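[1] my questions concern the predicted model and sequence given below.
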Amino acid sequence: MPFSLAASVAHELVVRKSRFIACVQPVADRPTALAVVAQLRTAHPDAAHVCWALMAGGQSAAVDDGEPSGTAGRPMLEVLRHHDLEGVLATVVRYFGGVKLGAGGLVRAYTDAIAQALHVAELTPLQRRTVQSCVVPYALEGMVRRQLQQADATLLSVEHGHLVTLRYDVVEHEAVPLMQRINDAAQGRAVWP
């Protein structure tokens, strides 16, 4: 089961005088992640590197930001994958301490910084949602709204024409049972476009 994070968590690690300021946080998509990285670059203008990894909505990314290829972004991404995280951005701001760590030392430092931040983070089960539409006569609109409310579905839109079209999203595992309950209550008068 995939997980996300309840809130952002930061952790600082010092390795041979270099500071690694790690942060893991929930993000919805790549544009949001890029905005966070841009804010970090602005907040830490003297940092040597702002490396990051993203797992969000099938969009994964690993950016080394000047570190030797495969020593920062990829190890951070592997930590996110190992924890089965989705919708999470991992960033590490590195202040160079004057001592070169080598490829192995960099991989360990970036991996440890993210792993330690995740160690104190609160993981939340990720519930995938799906969007559905239901078309019913006006007399059944109230019943459908009640069924949606009981299933914790989010009503996205309602169109009143010859019939009523209700568009909603619901947790995937609840989608089929919800359709069955609406069909049973509507006695065959519900249409699923």
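    Cool, got the structure. Values in this document were obtained by computation on a predicted structure and should not be read as measured data.
[2] from here on, just use CA atoms for contacts and neighbour counts.
    Fine.
[3] report the buried residues of stretch 164-180.
    V164, T165, L166, R167, Y168, D169, V170, V171, A175, L178, M179 (16 or more other C-alpha atoms under 10 Å).
[4] repeat that for stretch 57-73.
    Going by 16+ other C-alpha under 10 Å, stretch 57-73 has these buried residues: S60, A61, A62, V63, D64, E67, T71, A72, G73.
[5] pick the one among those closest to F3.
    S60 (15.1 Å; C-alpha to C-alpha).
[6] and G57, what does it touch?
    A28, D29, E86, G87 (C-alpha atoms under 8 Å, 6 or more residues apart in numbering).
[7] which of the helices or strands spans the first one?
    Assigning secondary structure by DSSP states H and E places A28 outside every helix and strand.
[8] I'd guessed it sits against L89; true?
    No - using C-alpha atoms under 8 Å, A28 is not in contact with L89, being 9.2 Å away.
[9] any common contacting residues for these two?
    A56.
[10] these two: which has the busier surroundings?
    L89 (32 against 14; other C-alpha atoms under 10 Å).
[11] off-centre distance for the lengthiest helix in the chain?
    Longest helix in the chain by number of residues (criterion: DSSP state H): helix 102-120. Computed by C-alpha atoms, centre = their mean, to the nearest Å, the chain-centroid distance of helix 102-120 equals 21 Å.
[12] which helix or strand lies directly C-terminal to the helix or strand where A35 lies?
    Using DSSP H and E, A35 falls within helix 30-43. Toward the C-terminus, helix 30-43 is succeeded by strand 49-56 as the next helix or strand (DSSP H and E).
[13] here comes the other one, which I'd like you to weigh against the first:
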Amino acid sequence: MAFTPYVIPAAPVVWEQEIKKSRFIACLAHTPNAEAAKAFIERLRAEYPDARHHCSAFIAGAPNDSQALGFGDDGEPSGTAGRPMLAVLQGAGIGEITAVVVRYFGGIKLGTGGLVRAYGSSVNGALAELTTMEKVIEGRLALSADYSDMAQLESLLAQNGAGWEKVDYGAVVSGVLRVDMRLRDTLVRQIKDRTQGRVIARPITD
């Protein structure tokens, strides 16, 4: 289901290991979209300007969204860095996450298999220290109501965990609600039924 909550990073993580004199510094962060992911990658390039490689992988949406993926080998042999890093992220089932592994070359070549293991294990090491939180997919509803219906309306909002994003107390009460998308259609129906059709909540789709 597109509306199913998923976990996202709660705080950044930096984790480091040394393999045959090369330093691998794995950095994880919450990045809600591809633009944020690319900005994080560039920030790490600036933060570690003297490193040989800044390899990356990101999931810029829900964990199972195949349209929101990206990776880069940044000079390492094709398929030895970004792709195995992405595979580890996908296996973790975490959304809206970017991993950058910064490598300071130590003079000893690791070989194709060694690079795959080094980059994959670096991301795994960082993931072991990552804290996560649940992201609930929310929808928005627009409505207006007479004051006489507000007690009933506020009760329904509380029951469904919905709340006002903005509200105007004028001649009538009007505003925008935020609600868990899994409960949106039920709440729309309940509002209409409980107020005998006097209050209609309309989904905002933009």
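    Nice, I can see it. Keep in mind that what you see is a predicted model, and the values were worked out from it rather than measured.
[14] what's the closest of the contacts of G57 of the first structure to S157 of the first structure?
    A28 (21.6 Å).
[15] so where do the strands sit in the second structure?
    With strands called from DSSP state E, the second structure shows them at 6-9, 13-19, 22-30, 53-59, 69-72, 97-104, 132-135, 138-145, 163-169, 173-180, 202-204.
[16] which residues in the first structure does the third one match up with?
    Right, the one you point to is strand 22-30 of the second structure. Using TM-score structural alignment, the residues of the first structure aligned to strand 22-30 of the second structure are 18-26.
[17] OK, contacts around the residue positioned nearest the centre of the first structure?
    Geometric centre of the first structure, nearest residue: G87, 1.2 Å, by C-alpha atoms, centre = their mean. Taking C-alpha under 8 Å, 6+ apart, we find G87 of the first structure in contact with S4, P26, V27, A28, D29, L54, M55, A56, G57.
[18] if we can go back for a sec, let's have the buried residues of stretch 57-73 of the first structure in JSON lines, adding distance to R19 of the first structure.
    Shown next, in JSON lines, are those (distance: C-alpha to C-alpha, whole Å):
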{"residue": "S60", "distance to R19 of the first structure": "26"}
{"residue": "A61", "distance to R19 of the first structure": "23"}
{"residue": "A62", "distance to R19 of the first structure": "20"}
{"residue": "V63", "distance to R19 of the first structure": "18"}
{"residue": "D64", "distance to R19 of the first structure": "16"}
{"residue": "E67", "distance to R19 of the first structure": "14"}
{"residue": "T71", "distance to R19 of the first structure": "16"}
{"residue": "A72", "distance to R19 of the first structure": "14"}
{"residue": "G73", "distance to R19 of the first structure": "16"}
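[19] tell me which two of these sit farthest apart.
    Maximum pairwise distance in these, criterion C-alpha to C-alpha, is 18.8 Å, between S60 and E67.
[20] where in the second structure does stretch 69-83 of the first structure fall?
    Counting by TM-score structural alignment, stretch 69-83 of the first structure corresponds to residues 78-92.
[21] check stretch 175-185 of the first structure too.
    Using TM-score structural alignment, stretch 175-185 of the first structure pairs with 184-194 in the second structure.
[22] who's in contact with the matching stretch?
    Outside stretch 184-194 of the second structure, the residues touching it (C-alpha under 8 Å, 6+ apart) are G139, Q152, L153, L156, L157, N160, G197, R198, V199, I200, A201, R202.
[23] OK, contacts around the fifth one?
    Yep, that's L157 of the second structure we're talking about. G163, L187.
[24] and for the last one?
    Applying C-alpha under 8 Å, 6+ apart to R202 of the second structure gives the contacts L141, A142, L143, V188.
[25] mind putting those residues into CSV with distance to Y104 of the second structure?
    Formatted as CSV, these follow (distance: C-alpha to C-alpha, whole Å):
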residue, distance to Y104 of the second structure
L141, 51
A142, 53
L143, 57
V188, 56
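[26] can you pick the most crowded of the residues you listed?
    Neighbour-wise, these (other C-alpha under 10 Å) top out at L141, 21 neighbours.
[27] does it really touch A201, like I thought?
    Yes - using C-alpha under 8 Å, L141 of the second structure is in contact with A201, at 5.8 Å.
[28] dump the residue contacts of K166 of the second structure.
    Contacts of K166 of the second structure by C-alpha under 8 Å, 6+ apart are G175, V176, L177.
[29] let's see 6 Å
    Each residue near K166 of the second structure by C-alpha atoms under 6 Å, 6 or more residues apart in numbering is listed here: G175, V176.
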